[in-house]
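*Asks:* Please work out how this folds:
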Amino acid sequence: MIEQAEQQVRRRPALSPSRASDFKQCPLLYRFRAIDRLPEPPSPAQLRGSVVHAALEQLYALPPAERVPATAAALVAPAWQRVVGEQPGLLDGVDAATRDDLLEQARALLSGYYRLEDPTRFDPQSCEQLVEVELADGTLLRGFVDRIDVAATGEVRVVDYKTGKAPPEARALAEFKAMFQMKFYAVALLRSRGVLPARLRLLYLADEQVLDYTPDLDELERFEKTLTAIWRAIQSAGATGDFRPQPSRMCDWCAHQAHCPAFGGTPPPYPGWPEVAEPAA
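*Replies:* Predicted coordinates for the structure are as follows:
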């Protein structure tokens, strides 16, 4: 959700799925977002996604019998108020017609959700759950998991909702990032709970598709090494301020071209590695 992505807490710097993906995509993008914290207005799709996530969180706070489609639709307006109430600046440039269109799109996504799962048939253990764990080498992982389900047998399922469609030329990269995020959560839960998640589930609400993946222990242990290597590279760049641009097709959607040397821009003066404040996820 947008409010989580932008929330600042006085904690030691940590690695989150989104910031790890940023650094892999472009070290300078990581710097702009995690260190400089340059303003980046949310797109309508991001705002809509935050509303859908908030509505689903409220839906699962209700007793199972009440989690019917009509209730989910009715939760869209309160979810909108919650999202923009936490960050009034999100309304900048959003007129009444745009708002109404986004609310209608959110209701349509929630309607499609019921063709993927029946929320009246189970209770998740948690929604929008903060997971935080320090790995053996000192790397701190931190992120918010959309939903964690635990079966009576103790098996853990990690669920993430995807509400937007990636452009066709970026679809493969978007799906790679999504699975990277899910493996990140799997490692965090493995090390914090000592339980290997039995299933990683991606719910694509716009496409009405379900992608299930079953990780194994060896795979997650290798992925953990990848995360620690990314964090060491981030810390090394942070010590020197050497965050270099890495041009790719994703530059077409970057909000920071005016500050990027690859586009003739100049980054702001490097403020130094943050001591305690860091985006939550």
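*Asks:* Please count neighbours and contacts with C-alpha atoms only from this point.
*Replies:* Will do.
*Asks:* Show me where this structure has its helices.
*Replies:* Ranges of helices within the chain are 2-6, 17-25, 27-30, 44-59, 69-74, 76-86, 96-113, 171-193, 217-240, based on DSSP state H.
*Asks:* The structure of the following sequence is requested for comparison with the preceding one:
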Amino acid sequence: MTDTTDDAPAGGSNAADAAPAAGADGEAPRPRRRPALSPSRAGDFKQCPLLYRFRAIDRIPEPPTKAQVRGTLVHSVLERLFALPRGDRSPERAHALLAPTWEELSQESPEWSELFAEDETGPDGHAAGWLDGAGTLLDSYFELEDPNRLEPEACEVHVETELGSGVRLRGYVDRLDVAPTGEIRVVDYKTGAAPRAIGEAKALFQMKFYAVVLWRTRGVVPRQLKLMYLRDGQDLAYTPDEDELARFERTLEAIWSAIRTAGKTGDFRPSPSKLCNWCAHQSLCPEFGGTPPEYPGWPEPAGGEESALDRAD
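*Replies:* Prediction:
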């Protein structure tokens, strides 16, 4: 489930960006991936340049929340559900996938289990009551659509392209539906409730990002961008057009240019908003009396990863 999207800026020329990185202990050099922009990190910079720096350059760890972990679990279960043949994608099968999927995810990230108190964990080590909450979200999914009527082209699909300006875009799409006639639908699951204006704009920013990548790689503007909000059983469908995606592409290029400019000097300034209330880095932020760590300089091209938690609500 981990999205190893390289999105930290890199200094130096294109030739330097493409140069192989020296391996550890005298190993043969390994190719460097080009620096790229992901929807999460682009959204970070748009929201607060200092937040971008903390996540993509300083790479300061952030404790996951139960909501993020639950979102990751539900995404993983839905991916596995669509791996089953049509006719077998039932609510009962989805619920049966919860415990083994959680066991696998918690083994990969043992710190996730530490989020739960003893009264939330059953004798087998599973977060029993918490899994029931994830099951409720899966039930909500089945009220929105019947997965047996669908045959997605791919789930958790990596998408990537390089724009004419040289900025590389990378991300992961929850589900990609392609009709026999070629129309494309991009589907994203949100385990939170349908948002108000600021949250809706953030979600559509992510979906337009994917739409630009698919337009440039396939030459087709997606027919529909669909957000499914599982907490309250609502969905939001949006139809982009080519002119709109061309404008949005220029927005992404401007964001990347601003990131590279800030990266030359380390001038990533805080941008206070109501979202500061949920920021894990208040102790390091000047807006809250904190002092950021010394700027480490431009990271290697393969820095700044976007994890599955970034995409979870």
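*Asks:* Tabulate the helices of structure 1 (CSV), appending distance to Thr120 of structure 1 and mean neighbour count.
*Replies:* Formatted as CSV, the helices of structure 1 follow (distance: least, CA to CA, whole Å; neighbours: other CA atoms under 10 Å):
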stretch, distance to Thr120 of structure 1, mean neighbour count
helix 2-6, 27, 16
helix 17-25, 30, 20
helix 27-30, 40, 24
helix 44-59, 10, 22
helix 69-74, 10, 16
helix 76-86, 18, 17
helix 96-113, 12, 18
helix 171-193, 25, 18
helix 217-240, 32, 15
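*Asks:* how about these, which one is nearest Leu203 of structure 1?
*Replies:* Nearest to Leu203 of structure 1, of all the helices of structure 1, is helix 96-113, at 8.2 Å by CA to CA.
*Asks:* What are the contacting residues of the closest one?
*Replies:* For helix 96-113 of structure 1, contacts defined as CA atoms under 8 Å, 6 or more residues apart in numbering pick out 44, 48-49, 51-52, 69, 72-73, 76-77, 80, 163, 205-206, 208.
*Asks:* Could you check the angle that helix makes with helix 76-86?
*Replies:* 120 degrees (axes from the mean of the first three to the mean of the last three CA atoms, to 10 degrees).
*Asks:* Quick one: distance of helix 96-113 of structure 1 to the chain centre.
*Replies:* 20 Å (CA atoms, centre = their mean, to the nearest Å).
*Asks:* how far away is Asn14 of structure 2 from Pro85 of structure 2?
*Replies:* 45 Å (CA to CA, to the nearest Å).
*Asks:* Next: Leu131 of structure 2.
*Replies:* Leu131 of structure 2 is 24 Å from Pro85 of structure 2, by CA to CA.
*Asks:* got it, and Met228 of structure 2?
*Replies:* In terms of CA to CA, Met228 of structure 2 sits 22 Å off from Pro85 of structure 2.
*Asks:* which residues does the counterpart of Tyr270 of structure 1 in structure 2 contact?
*Replies:* Using TM-score structural alignment, the partner of Tyr270 of structure 1 in structure 2 is Tyr295. By CA under 8 Å, 6+ apart, the contact list for Tyr295 of structure 2 reads Asp58, Gly266.
*Asks:* Return the residues in contact with the residue nearest to Leu245 of structure 2 when sequence neighbours are not counted.
*Replies:* Computed as CA to CA, 6 or more residues apart in numbering, the closest residue to Leu245 of structure 2 that is not its neighbour in sequence is Val212, at 6.0 Å. Residues near Val212 of structure 2 by CA under 8 Å, 6+ apart: Val221, Leu245, Ala246, Phe248, Glu249.
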